[in-house]
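1. Quick one: sequence plus predicted model below, questions after.
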Amino acid sequence: MSATLLRRTAGLLLLAATAACGDDAYGNDNDNEAPLPPSTTVVGSGDLTAKLAELRALLGEPNNGGTAGQQPAGRREVNWDGVNAPNLNTNTFPNDGFRARGLIMQSTGSGLRVSDNDFSDVNPAYDASFEEFSPAKTFASVGSNAMDLTFRVAGDTTQLATIRGFGVIFSDVDVANTSFVESYDATGRLIARVAAPIRNDAKGHSLVGVAFVSPLVARVRIISGQGSLGATAKDVSDGGAVDLVVLDDFFFSEPIKK
C-alpha cells in the first residue's frame, strides 16, 4: 500500500472515531435530559395572611393533623408549639419527633433545636432578631444552616412516602438569595429551588411554598441564611458578617406511599 493511501486511511479512521464520540467527548450530552416538571410557587413577606391561605389551598384541605395513616386528601402542618421539655431548648430534638405527621428531619450539622425564647439562651442578641410566627416557638438546625426532610406515611416507622408540595415560614431573612427551599425527586434530582424574599416589616417573616401536580417530592432541603447560630455568631443586622435565619411553621401535602 502506498504512503499516500496509508495517510488517507488513517485520516478516515480518525474522523470515524471523532464522530463516534460526538458531543459525549465534551460532556454535552444533555439533549435527552427530561425537562423539569411544572410547579406552582407561593412566596411572600410581611403580612402573610393571603399568601398562607393560597398555600394551604394549593396543598389541600383539610389539615389532617396527627391522624395516623395515609389520608385521601389534605395536608399536614407542624408549628413546634406542642414541644415541651425534655425536647425544648436542647440540641437533641429527635429527627422523628413529628413522625405522627409523616415528617423525618435531619440536620446537615450536629442536631436540631426547638426554642421558646427565639434562641436568646444561645445568644441574647437573637431576641431582637427573631420572632415566632405562631406563638411561641421556633426551630433551627444546629451546627449548620441546612436540614433535609424526608417523608413517611403518617405514623409509620418505615413506609417511605412522597409529597406534592411543601412550604415553610422563615424568620429574619435580611439578605436576598441566601435562604431557599429545594425539592428533590426520588432519583435525587433537584426539581425546584425557590428563594425566600427578604423581610419587609418589624415581624420579619417570609414564606416560601412550592407544589407540583403529583407527589414527586421525596426530599426537601431547607437552607436558612448563611451561617449557623452560636454564642459568638452575630446576625448581619447586628454587625455580623452573615445572615442568620430561623424557621417556624412547616406545611406539606399528605404523604403518599411510594
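-> Great, that's in hand.
2. CA only for contacts and neighbour counts going forward, please
-> Will do.
3. Would you confirm that R56 belongs to a strand?
-> No - under the criterion used here (DSSP: H, G, I helix; E, B strand; the rest coil), R56 is helix, not part of a strand.
4. What's the local residue count around it?
-> 22 (other C-alpha atoms under 10 Å).
5. Check it against this one:
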Amino acid sequence: MSRPYLRFSLRSVRSSRSAAVVLAHVLVLGAVRLDAQTVSAGGANVAAIQGTVDAFRSSLGTLNANVAGTFGSGRREINWDGVPDSFSAPTNLPGNFFNANSPRGVGLSTPGTGLAVSAKSGVGPVDFGNIDPSYTNTFEPFSAQRLFTALGSNIVDVNFFIAGSSTAAFTRAFGVIFSDVDLASTTSLQFFDGANTSLGTFFAPTGAFSFLGVTFGSSVVSRVRITSGNTALAADVNDAGNSDLVVMDDFIYAETVVPEPGTYSLMAAGLLAVAFARRRRQR
C-alpha cells in the first residue's frame, strides 16, 4: 500500500507568465498528500497570472450558479464585486454571507476582529483606504474593484458546506489570488481534512499579483487557512521593510460535496494507518 502522505521541503512547479514559461517555487511544509498538485504564478500585472488562473479554472470544470445545493462537480468562485455596499467597508462582512446571502458553500472566520470587503469608487475610499490612506496605492484588484481582508489579523479560515445549508462538506481544490505579496514564504494556504489533520502548507509566489491553487485527487478538504503576508492591516501600518501587507481577491474552488459512506470509511482507515505509523516511530 502506498503512503498517503510524504514530507517535502521544496517543490518546483511550472507556471505561465504571459507567453514565457517560468519556474515558480512553492515551498511545502508538513505532511503533504502525494496527490496534491500545485499551480502558481506571480508578476507585476494581471496578465502575468491570467493564464495560470484560467488554466486552474478550466481544470475544475464549469462555473456553477450561486444557488443552494450541490452540483456534484464543476466550480464556484467568489470575486467580492457583488457584495452590496451595505456589507462593504466600513461595515464588516458577515462570515456566512457566501453561504446564506449568496449561497456558494463557504463560511469565513478569523481570529481577528472581523472581515472586510473594500468599498467601491464613489462610495468610499477604495482598496481599504478607509483603514489607512496609503493602501489605495499599495493594493490593486485582479477583478475590479473590490478586495477582501481580515481585520485585526492576517488569517482567514474557510470552512466548506453544501451551499445554503449547515451541512459540512468537502472540496478537492482551492485557489486564491493575492494582491501585493512582497516577501517569500509568508503568504500561504494550509489545507485540513475532516479530522482537522493538516494536508500541507503551500506558499504563494511574490508579485503585485500572485496566484496559488492546490488540487487533490478527491474531495478531502474541509477547511483552508489563509495567511496573508505577516502583518494585519491597521492605521499607520505601512507596507515596508519586514512588514508584508497582503490582501485577497478571487477565491476559486471545486464544488463542495458530501463524500459517499464508502469514502468516509477509506478516510478513517487512512487516518488510523497514519496514527499507527506515528506511534510506531515514537517507540
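-> Sure, I can see it. Keep in mind that this is a model prediction, so the values were computed, not measured.
6. if I look at G105 of the second structure, how far off is L272 of the second structure?
-> Applying C-alpha to C-alpha, to the nearest Å, the value for G105 of the second structure to L272 of the second structure is 29 Å.
7. who has more neighbours, the two?
-> Neighbour totals were compared for G105 of the second structure and L272, and G105 leads with 33 against 12 (other C-alpha under 10 Å).
8. Quick one: residues contacting the nearest residue to that one once chain neighbours are set aside.
-> Nearest residue to G105 of the second structure, sequence neighbours excluded (C-alpha to C-alpha, 6 or more residues apart in numbering): A163, at 3.7 Å. Residues near A163 of the second structure by C-alpha atoms under 8 Å, 6 or more residues apart in numbering: V67, A68, G69, T70, N99, A100, P103, R104, G105, V106, T256.
9. mind listing what's buried in stretch 186-201 of the second structure?
-> For stretch 186-201 of the second structure, a neighbour-count test (16 or more other C-alpha atoms under 10 Å) marks 186-194, 198-201 as buried.
10. close enough to count as contact, V210 of the first structure and G165?
-> Yes - V210 of the first structure lies in contact with G165 (C-alpha atoms under 8 Å); the separation is 5.5 Å.
11. Which one of those two is surrounded by more residues?
-> Under the neighbour definition other C-alpha under 10 Å, V210 of the first structure and G165 were set side by side, and G165 has more, 29 against 24.
12. Over in the second structure, tell me which residue corresponds to the more buried one.
-> Aligned counterpart of G165 of the first structure in the second structure: A173 (TM-score structural alignment).
13. where's its match relative to S265 of the second structure, distance?
-> Separation of A173 of the second structure from S265 of the second structure (C-alpha to C-alpha): 21 Å.
14. The closest residue in space to S243 of the second structure that isn't next to it in sequence: neighbour count?
-> Spatially, and ignoring its direct neighbours in sequence, S243 of the second structure is nearest to T231 (6.0 Å; C-alpha to C-alpha, 6+ apart). T231 of the second structure: 20 surrounding residues under other C-alpha under 10 Å.
15. need the contact list for T231 of the second structure.
-> S153, N154, S243, D244, L245.
16. Which of the residues you listed are still contacts in the first structure?
-> Conservation of those in the first structure, assessed by both residues aligned by TM-score structural alignment, their matches' C-alpha atoms under 8 Å: retained contacts are S153, N154, S243, D244, L245.
17. who wins for neighbours among these?
-> Of all those, L245 has the most neighbours under the rule other C-alpha under 10 Å, reaching 26 neighbours.
18. Now do the contacts for that one.
-> Neighbouring residues of L245 of the second structure by C-alpha under 8 Å, 6+ apart: D180, V181, S228, G229, N230, T231, A232, L233, N238, D239.
19. and the two most separated of these?
-> S228 and N238 (14.7 Å; C-alpha to C-alpha).
20. Show me the helices in the stretch 1-150 of the first structure, by range?
-> Along the stretch 1-150 of the first structure, counting by DSSP state H, counting those that start in this stretch, helices occupy 3-21, 49-59.
21. Tell me where the stretch 151-258 of the first structure has helices.
-> Counting by DSSP H, counting those that start in this stretch, the stretch 151-258 of the first structure has no helices to list.
22. L272 of the second structure and D236 of the second structure, how far apart?
-> L272 of the second structure is 49 Å from D236 of the second structure, by C-alpha to C-alpha.
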